[in-house]
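Student: Predicted model follows, preceded by the sequence.
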Amino acid sequence: MFKFNSRKGNRHTDAPRAEKVSRPAKRARVNASEGKVRFAWTEKFDWGRIRIKMVVVVFCLLWAGLWGRAWYLQMVEGPRLAERARRQHTASELVTGRRGMIFDRNGQVLARSIEARSVYARPQEIEDFKAMANTLGPILGIEPQKLYDDLSQTKRRFVWIKRKVDDFTAEAVHKTNIAGIGLSKEYDRVYPFKHMAGQVLGFVGMDDKGLEGIERSMEARLGCTPTRQIVQRDAMGRRFYLHEEGQSEPRGQDLTLTIDVQMQFIVEEAVARAVKEYDARWGGAIVVDVPSGEIMAWAQYPFFNPNTYKDASPLVYRNRMAADALEPGSTFKPFVMAAALQEKKINAGTAIDCEGGRWETKNFTIRDTSRQGVLPANKVLRYSSNIGMAKIGLMIGVPTFHKYLKELGFGQRTSVPVADSRGILRIPRDWSEVDIMSTSFGQSISVTGLQMAQAYLTLLNNGQYKALTLTREENNVDEVHPRVFSQATAREVMRMMRDVVEESDGTGKRARIEGIEVAGKTGTAQKADHRAGTYGSKRLASFVGFFPADKPKYLILVMVDEPTRNQYGGVVAAPVFKEIASRTLTFSGIMTNTKVASVEETPAATPTSGRRRGLKLASLDVPYAADSKKDVAPSQDDSMRLPGHLAKAGSRVPDVMGKSVRNAVELFARAGVVPELKGSGSRVVKQTPAPGSVWPEEDNKVEYILWLSER
């Protein structure tokens, strides 16, 4: 029998053997119920906790990385990145804000600034130039091809496309939302009264800078002082201001002028009518309040509308009353007369030989429009004799003559804040004898209308210089100005100017105004022909007047350049003065304070006494009160022939044909009738009802009309 060695024997035996277990690294059990294979060693770990800890570790690492990155950006790259951001989005710019407004003396707005939008482009940010041009061109009214060429070919980083568009256009541009296209806030200047005082106000350019008139001369005040501010732009390129340091948008100061809108309208209407009627080149007028020296109105025609300054030529917006120096003509004569009186070279009664209207001296011929012989000095001015004034000028002498003209302001700019000319006043050593004679009647010297107004203001201020003013300042201090003429001299010349208008033989009779005494001086200046080198056929018609004559309230200067249908200042310019003055009397209320002349106050008219004023035309509806004790009862026929202030009402309609307006109105007023005046003039040429007819019993059904004319 053999023994079986289990170690060396046959593995396969008939007897069953127990299965041995492998090492832990190789052992595995099959869980039939779960269908999974598990390693024995994995049963020792809590994998739920392990996953949580891993998540925590990952987040801690990420958190540490973010803090590290933040530290790096802040501490290492921070200064460099901050500088780049500042340069890209924030900059220090010179900022200008809203201009100050301009008001008239009553607070009416003459000029103001309103917000506007301007369209700009940043070409580097535009993605599709063709699409941009086709979309934006029709909105802005720009040819798409031109817009495409301008923006696609430029190397500039910023380009203005269209400045100061209207709100509708700005909104349409905003809605397009095109990259590289943006809107910027600017200010547009608006003049509510359009052409009113256009040449005086001037205008501002596209960059909101004054280019003409008050807008330019007062730029330092109206234009806001530029300030350097921090400006930040958003992603769309729109800018806004940072106010952390108390910054605010700058703004110009407001300005109040002495101009009165209502009076300005009156003057502009009268000047425009005269220029059109006489087919003149241009016309202008200045109205000055004498007691204060304030310019109440300053008109020029053709008109200029600052709102559309691009459509006007420099010839239209040029302020000719201040910038054009012209020979003044006979309106210059009162200053020569005043200088001679002041130097006691003459007096009002000094005889001056006017040579019958023609005087040849030093190969120089002087002519007058009327043939006068020997005249007293006061009539030399009334008849506007060139010969008489030339002889008076020779009496004064060059040095003295020049001194007075300099003190009156000729040859220098005025204090009015406009761009005015100095004119031409040569130094004494350049004057010849012919020069002093021609200067005495307004030739060989060039002055502006503004200088003439300044000189007349000095004369009317009892001979003491008074500066014209165009702006109203609360802190104005009355300065002490030198005296040019004595009060007696000034009053004497003013009386002479009164005779020019009020006397029947004066050259300024067309400037008369019923109810108030007027003084003035006409002028008809020859204009030089620069091509021919001599005086040509063109004239400057002018008139300077003031009222009331004894105590001036308003000074009015009228100039009409190159009228063609008539050239004389007494015919062309004097009626303009009359229209302005008449409407100013009503506007200012002066006529309502004028008393009606009574019998005992009004002496009988004589040929040498002139016309006595005092009728209140504005109050003719007040019954005329006469003192019956003082009146002498005339016959019926006499009542229709005597002057109005001596006549009593008769039973029949008086004959007022050929009578003055004053006498005619007084005759009707004594019967309790207020006639209607038609036409312009100082004499009655037609009346209704007919003279000599019985007064109608039912006055309310009858029209009482007096037709007037210059005759």
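Tutor: The structure has been received and is ready for your questions.

Student: Going by C-alpha atoms from here, please, whenever you check contacts or count neighbours.
Tutor: Will do.

Student: wait, what's in contact with the residue nearest to F547 when sequence neighbours are not counted?
Tutor: Leaving aside its chain neighbours, F547 sits nearest to V518 (4.9 Å; criterion: CA to CA, 6 or more residues apart in numbering). Residues near V518 by CA atoms under 8 Å, 6 or more residues apart in numbering: 498, 501-502, 511-512, 545-549.

Student: Relative to A285, which of these is nearest.
Tutor: G545 (11.3 Å; CA to CA).

Student: From A323, how far off is that closest one?
Tutor: Using CA to CA, to the nearest Å, G545 is found at 22 Å from A323.

Student: Neighbour count: the two, which is higher?
Tutor: Between G545 and A323, counted using other CA atoms under 10 Å, the more crowded position is G545 (29 against 18).

Student: which element is the more buried one on?
Tutor: G545 belongs to strand 534-547 when assigned by DSSP states H and E.

Student: what's that strand packed up against?
Tutor: strand 519-529, strand 554-561, helix 569-572, helix 574-588 (3 or more CA pairs under 8 Å, 6 or more residues apart in numbering; DSSP states H and E).

Student: putting a second one here so we can go through both:
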Amino acid sequence: MSKLIKIIIVNILLLGFVSLMVITILDATLIDAKSITNIRTSPIPAVRGNIYSENKKILATSIPEYDLYLDFFVIDSKILSLNIDSLSILISSLFNDKSAEEYKNSLLEAKKNNKRFFSLQKQVDYTQLKSLINFPVFKLGNNKRMDVKSYNSNKGGLIIKQRMTRKHPYDLARRTIGIDRVTSRRVGLEGSWNGYLEGESGHREEKYIGSNVWIPTGRNIKNSVIGKDIVTSIDVLYQDIIESSLKKKLLEEEADYGCVVLMEVKTGYIKAITNLKRLESGKYFDSYNNAIGTKNEPGSTFKLISLMIALSDPSLDISINDTINTFEGEFKYFDRTMEDARKGGYGKITIKESFEKSSNIGISRIITENYKGKEQDFIDRLYSILDHDFMLDIAGEPKPSFTTPENYLWSGVTLPWMSTGYEVEMTPLQILSIYNAVANRGEMMQPKIVKRIESNGFVSNQNQFTPTSMGVICSEKVSDLLIELMKGVVLNGTAKNIKSEFLELAGKTGTTQINYTLRDKEEMKYQTSFAGFFPADEPKYSCIVVINNPKKQYYANTVAAPVFKEIAEKIYNLDFDLFRNKNEDQIKDLKLTDNKVLSKKRLEFLSNHFEINKIDYLQKIVSKTDNDLKKGFLPDMTNYNITDASFILNNYGIHVELSGRGKVVNQIPEPGTRLKDIKKITLFLM
């Protein structure tokens, strides 16, 4: 072989080797590129922080729920074939929605088609998932019991998609707690404190398995950071009281909506707040936060502010015992006639009586005659009282509004009507803040609902929110006079029907015509309210009740005021600091409440301190529970300990999920739900 031929052969071999290497490298590059396109980074949503009541009861929390899918490409055919019967029986008994035969057929069909993302079940709770991953096939023959965190979907074929669901164990103060939603604006505490609650998202690696399905690889690039917890001033017992008391009256009156706010006098902390609106079905739902976000003409509850201004004015020499002529119940201001509720009027009465009887003519004449020619002085004094941002913890509070002399809407009838609560607009919370200040010897406290922010139980100084004074709006002397006037309303005036045998109440009724400009065209609509505090001599709590457009009655003394009385007596009966002044006869006369949360606490207290047979009471509960179950309805499990509750429900094949510790205070679904419609029950404990 010539030298030339040898050179040619060597070059050909070298060329072939180089080509092979290039092809190999290109193939590897293409494979790597393809692998890279099958991997992506996706966010790991942070677990949202909890919202707690004052004594650390959970008002809102995030609970994991799981959607489960099967990757039959991973599941071994032989293992499935050997275990299909037992697996189908176990799944059927766990979820109780299909027969074992139906599950068996659907699993075999999915395996036959080698489905990679077969939907097994959605909205599975953690307890169910812990059981499921230890079923045959999914467990892969492991002898040790597996947990959720260590489960590998690449081996067991079970794809677990976790999502966090916001739960409200007590189902109380829903609008104030708010709504956590991604697709639209968050509201309430969930919205205003979202920056603390939301935490910090992480990132994880996911791989593509086909059919537009991505599953986690198990590698987290960055872990998420749990959100901080919000501790509020809400007391779940008081919240339960105000909601049930308000709802009962709203149903009686078929009113459009109502709200109640309960505040601690010395601190301004909101202890309870509710807003209930009538739906087309006739039921009431905690919807828009009218207590904080809706301002309208308050009516006669504003008369307290009018007299506060006049009694505080050093240029005026006014006594609550001065007399004023209300004539025969009608008085003309220019082209408009002001009327008193009582036909024929009250004649000559004192300023104190004008307030007690809620005389429009009496109050308006006091203001107009003393501020004639110096209307701006009255407005300036009003401005100094109302020019505040009252509620900072929850967004959406409007400023109080009223007409001023320089405004083109001002007329000769503005001041007289303003003095009686028209031509001025305030929210219920703003009105309550003024009444609370009077009860607090003239010092106005900023309404607060958030007490502190916690991170893993730790509270820094800047995240501890102490009571805040908004300044003194009247002297102690004037405060004492106004308290005397409000006591008189309950003892001798428009609210004497709510006089209590157990404690002294103080406050003011307010009845407002909410469409008075259309009185000749439409049926009149009214808003009733009562604002006050209790006990009157040493006020601890202030409260406002507002009921809009009641259909049966329309005077505040018969609509809003009785709700105030019921709330005051129940809280007085529950507050152990106030309880010390009661005697046994008073206790026995007070009615036992039907409130779920309250009844347990009161039963314990009363049975410990007075002769109330707790055993007889509980035996009646057990008997009713058994009857409900036999009839096919879910019973009320309130007051049961968890051992008894679980035993009873499990005997009827009901899966029990728990939240909290102690005895049952609430449940989902509600009592009375048909057993055949129930897959599981969640019991909330405290």
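Tutor: Yep, it's here. What you see is a predicted model, and the numbers here were worked out from it, not measured in a lab.

Student: just to revisit the earlier point, how big's the offset between the strand holding G545 of structure 1 and structure 2?
Tutor: Compared with structure 2 after fitting, strand 534-547 of structure 1 deviates on average by 2.4 Å (mean CA distance after the TM-score superposition for structure 1).

Student: quick one: contacts of that strand?
Tutor: Against strand 534-547 of structure 1 from outside (CA under 8 Å, 6+ apart): 328, 331, 516-529, 552-563, 567-570, 572-574, 577.

Student: Try it again at 6 Å.
Tutor: Residues from elsewhere that reach strand 534-547 of structure 1 (CA atoms under 6 Å, 6 or more residues apart in numbering): 518-529, 552-562, 568-569, 573-574.

Student: What residues of it count as buried?
Tutor: Across strand 534-547 of structure 1, burial judged by 16 or more other CA atoms under 10 Å covers 538-547.

Student: what angle sits between it and helix 574-588?
Tutor: 30 degrees (axes from the mean of the first three to the mean of the last three CA atoms, to 10 degrees).

Student: how about Q430 of structure 2, what's its partner in structure 1?
Tutor: Taking TM-score structural alignment as the criterion, the aligned counterpart of Q430 of structure 2 in structure 1 is Q451.

Student: Next secondary structure after the longest helix seen in structure 1?
Tutor: The helix that spans the most residues within structure 1, counting by DSSP state H, is helix 47-71. Once the chain leaves helix 47-71 of structure 1, the next helix or strand it forms, by DSSP H and E, is helix 78-89.

Student: how big is the offset of that next one relative to structure 2?
Tutor: Mean deviation for helix 78-89 of structure 1: 5.4 Å (mean CA distance after the TM-score superposition for structure 1).

Student: Name the residues that touch the next helix-or-strand element following that helix?
Tutor: Proceeding N to C from helix 78-89 of structure 1, the next assigned helix or strand is strand 90-95, under DSSP H and E. The contact list for strand 90-95 of structure 1, computed with CA under 6 Å, 6+ apart, reads 226-232.

Student: Give me the buried entries from the residues you listed.
Tutor: 227, 229-232.

Student: Spell out the residue ranges of the helices in the stretch 201-350 of structure 1.
Tutor: 213-217, 219-222, 261-277, 314-317, 320-323, 333-342 (DSSP state H, counting those that start in this stretch).

Student: So for the third one, what gets flagged as buried?
Tutor: Put plainly, it is helix 261-277 of structure 1. Neighbour counts over helix 261-277 of structure 1 (16+ other CA under 10 Å) mark 261, 263-264, 266-272, 274-275 as buried.

Student: Switch these over to TSV; also include distance to E407 of structure 1.
Tutor: Formatted as TSV, these follow (distance: CA to CA, whole Å):
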residue	distance to E407 of structure 1
V261	32
M263	30
Q264	30
I266	33
V267	29
E268	31
E269	34
A270	32
V271	30
A272	34
A274	33
V275	33
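
Student: Which of those sits closest to Q342 of structure 1?
Tutor: Among the buried residues of helix 261-277 of structure 1, V267 lies closest to Q342 of structure 1 (CA to CA), at 34.4 Å.

Student: how about the closest one, what does it touch?
Tutor: I580.

Student: What is the aligned counterpart of it in structure 2?
Tutor: Match for V267 of structure 1 (TM-score structural alignment): I242.

Student: With that, I have no additional questions.
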